[in-house]
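Trainee: here is my input; please provide its structure:
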Amino acid sequence: MNISIWWAIPALTGLIGVLMVGGGLGRLFRFKMFSGLSRFLFGGVFLSGTAVAVLAGMNLQTYARLTYERPAAEITFSQTSPQAFTATMRVPTGQGEDFGEPVIFELTGDAFRVDARFLKWKPWANVTGYDAIFRLDRLQGRFDEVNQENNAPPKAFDLSPVGTSAALDIYQLSRKNEIFKNLKAVDAIYGNGAYAPMADGAVYEVVATQSGLVPRPKNEAAREAALQWGAPTSLKTPSLGQVGE
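Mentor: Just a heads-up that it's a prediction; the model follows:
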């Protein structure tokens, strides 16, 4: 249900309640006790319903605002050799649901990691309509084995030219804007990163929540890779290459 309906319903019931209470009081003043009292009581019931609907609408609005998320990037993987993948990234253009031109990266490892710089608002600011501001910062591969990670040459890609969620600098906004400083609306400015397994043909949608990034599998290849990667070793099923060996 559209959230705006939660405000239309109490507005309508509130109007009916006010009209009935006003009509009831008018009849009581004209000594029409029965009809006046009936209208007054029914109007009170409508106003009580309005209060309940307003509270429900506020709770729904609060939940929707605090859990709001939007796409930050879409990444498709193609395996070129063991622990080597071509990552094709597209970021939103800011115009509806359109994505920009793809950008190609060559990653090594078992998983990918995407980092961003975040400006997180206080919850009350989220509820009033302010969404977290983020700027994509870095993309890199990640090995599951620590020793392999330590022995591999570090390689990361700068994402700041690729795209950002807003045409302004998050540090300038928080440090120089006197209104935000006085209201103390900014909760924190920090770096945030998330990683997930790479697999041939896997597609991930990286979404930005009010507090950080979430890489969400978008197709079966990504979901299967995430399940295998997240399961304990004893529960992992053999890959196609291991079946029958």
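Trainee: please make it C-alpha for all contacts and neighbour counts, starting now.
Mentor: Fine.
Trainee: measure the residue most central in space within the chain to residue 212 for me?
Mentor: Among the residues of the chain, the one closest to the centroid is residue 69, at 1.7 Å (Cα atoms, centre = their mean). From residue 69 over to residue 212 the distance is 9 Å, taken as Cα to Cα, to the nearest Å.
Trainee: kindly report the same for residue 64.
Mentor: Residue 64 is 16 Å from residue 212, where distance means Cα to Cα.
Trainee: ok, those two, which is more surrounded?
Mentor: A direct count of neighbours by other Cα atoms under 10 Å for residue 64 and residue 212 places residue 212 higher, at 22 against 14.
Trainee: got the contact list for the more buried one?
Mentor: Taking Cα atoms under 8 Å, 6 or more residues apart in numbering, we find residue 212 in contact with 118, 192-193.
Trainee: could you also give me the structure for this next sequence, so I can compare it with the first?
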Amino acid sequence: MQYGGLAWATALLAVLAALVAARILFNRQWFLGWLRGTCGLAFLGLAALIGVLTYDLSSYRPIPEGKPLATLSFKADGPYYRVNLLEGGRERSLTMEGDLWQLDARVLQWKGLAALIGLQPGYRLEKLSGRFLAIEQQSLAQHTRVALARSPYGIDLWRWLRLGQHDLFIFDPQARRVTYLPVADDAVYSISLTPAGLLAQPMNQAAKQALQDWR
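Mentor: Presented below is the predicted three-dimensional model:
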């Protein structure tokens, strides 16, 4: 009897809940209000996503014609190197350790209709990496990777396009890199973008001597 009574009471509650739900669902004003609210929130989220993507795209710079993308100057400071990165009119001071250095950059090329209307390709310096020749030193190193740019909230258009092999018929995301070159006190390198990739050129005697000794 006890459980039979509980079953009937539970069934009665279910029927009451169903009646309330039916009344709400068949109320046209409630449904239209819910639909408007849902659509409004969806478009608000879309606007926020587009805004973040716009901010991410703003971190790319037009590729300068006939000029280097950046200049790197190295200065020994104990076990580390102080790196002065000059990019256009922007100057940054970084700390790196290692015997060799490497620079990664992203390039956004345009194709299709975007290329036809004259959109210019852009680039973004991504990270500066250092590496020791000795395995023991490399395993103990703590400043071998310096991030030069980040996408907000992890929303990264370039990475999504490249890893997912999407192009949206207008994008051509490319990765460019200066492979490991020697670090030396007072060495200065100029970074340019060529059809073959990023090109690092020694700008003073310290950099030229480091390249000769390394080879």
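Trainee: rewinding a little: closest to residue 76 of the first structure among the contacts of residue 212 of the first structure?
Mentor: residue 193 (18.2 Å; Cα to Cα).
Trainee: and that closest one, what element?
Mentor: strand 186-197 (DSSP states H and E).
Trainee: give me the buried positions along that strand.
Mentor: Neighbour counts over strand 186-197 of the first structure (16 or more other Cα atoms under 10 Å) mark 186, 189, 192-193, 195-197 as buried.
Trainee: same thing with stretch 147-160 of the first structure?
Mentor: Neighbour-count burial for stretch 147-160 of the first structure [16+ other Cα under 10 Å]: residue 159.
Trainee: and the contacts of that stretch?
Mentor: Contacts of stretch 147-160 of the first structure (Cα under 8 Å, 6+ apart): 105, 135-143.
Trainee: and with 6 Å instead?
Mentor: Applying Cα atoms under 6 Å, 6 or more residues apart in numbering, the contact partners of stretch 147-160 of the first structure are 136-140, 143.
Trainee: next: stretch 89-102 of the second structure.
Mentor: Counting by Cα under 6 Å, 6+ apart, 80-85, 128-132, 143-144, 178-183 sit against stretch 89-102 of the second structure.
Trainee: can you give me the helices in the second structure?
Mentor: For the second structure, applying DSSP state H gives helices covering 2-25, 28-57, 113-116, 135-140, 157-163, 205-214.
Trainee: how close does the nearest residue to residue 115 of the first structure once chain neighbours are set aside get to residue 26 of the first structure?
Mentor: For residue 115 of the first structure, ignoring the flanking residues on the chain, the nearest one in space by Cα to Cα, 6 or more residues apart in numbering is residue 193 at 4.1 Å. Taking Cα to Cα as the measure, residue 193 of the first structure falls 64 Å from residue 26 of the first structure.
Trainee: for the lengthiest helix in the first structure, which residues meet the burial criterion?
Mentor: Determined from DSSP H, the single longest helix within the first structure is helix 33-66. Going by neighbour count (16+ other Cα under 10 Å), the buried part of helix 33-66 of the first structure is 36-50, 53-54, 57-58, 61-62, 65-66.
Trainee: residue in the second structure matching residue 157 of the first structure?
Mentor: Aligning on TM-score structural alignment places residue 157 of the first structure opposite residue 146 in the second structure.
Trainee: what of residue 148 of the first structure?
Mentor: With TM-score structural alignment as the criterion, the equivalent of residue 148 of the first structure in the second structure is residue 137.
Trainee: just residue 113 of the first structure next, same as before
Mentor: In the second structure, the residue paired with residue 113 of the first structure according to TM-score structural alignment is residue 102.
Trainee: tell me where the first structure has strands.
Mentor: 70-81, 84-90, 103-108, 111-121, 133-142, 156-158, 186-197, 203-208, 213-217 (DSSP state E).
Trainee: distance to residue 20 of the first structure added to those strands, as CSV?
Mentor: Formatted as CSV, the strands of the first structure follow (distance: least, Cα to Cα, whole Å):
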stretch, distance to residue 20 of the first structure
strand 70-81, 44
strand 84-90, 57
strand 103-108, 63
strand 111-121, 43
strand 133-142, 47
strand 156-158, 64
strand 186-197, 45
strand 203-208, 47
strand 213-217, 50
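Trainee: could you measure from residue 47 of the second structure over to residue 40 of the second structure?
Mentor: Taken as Cα to Cα, the span from residue 47 of the second structure to residue 40 of the second structure is 10 Å.
Trainee: repeat that for residue 28 of the second structure.
Mentor: Distance, residue 28 of the second structure to residue 40 of the second structure, by Cα to Cα: 18 Å.
Trainee: what does residue 194 of the second structure give?
Mentor: 47 Å.
Trainee: who has more neighbours, these two?
Mentor: When residue 194 of the second structure and residue 40 are compared for neighbours, residue 40 comes out ahead with 12 against 9, by other Cα under 10 Å.
Trainee: how about the more buried one, what's its match in the first structure?
Mentor: Using TM-score structural alignment, residue 40 of the second structure has no partner in the first structure.
Trainee: again with residue 182 of the second structure
Mentor: Under TM-score structural alignment, residue 182 of the second structure pairs with residue 197 in the first structure.
Trainee: could you find the closest non-adjacent residue to its match?
Mentor: Sequence neighbours aside, residue 111 is the residue nearest to residue 197 of the first structure in space, at 3.9 Å (criterion: Cα to Cα, 6+ apart).
Trainee: check residue 71 of the second structure too.
Mentor: residue 190 (4.5 Å).
Trainee: can I assume that neighbour is in contact with residue 200?
Mentor: Yes: with contact defined as Cα atoms under 6 Å, residue 190 of the second structure counts as touching residue 200 (5.5 Å).
Trainee: looking at those two, which is more packed in?
Mentor: Legend: neighbour count by other Cα under 10 Å for residue 190 of the second structure and residue 200, higher for residue 200 (22 against 18).
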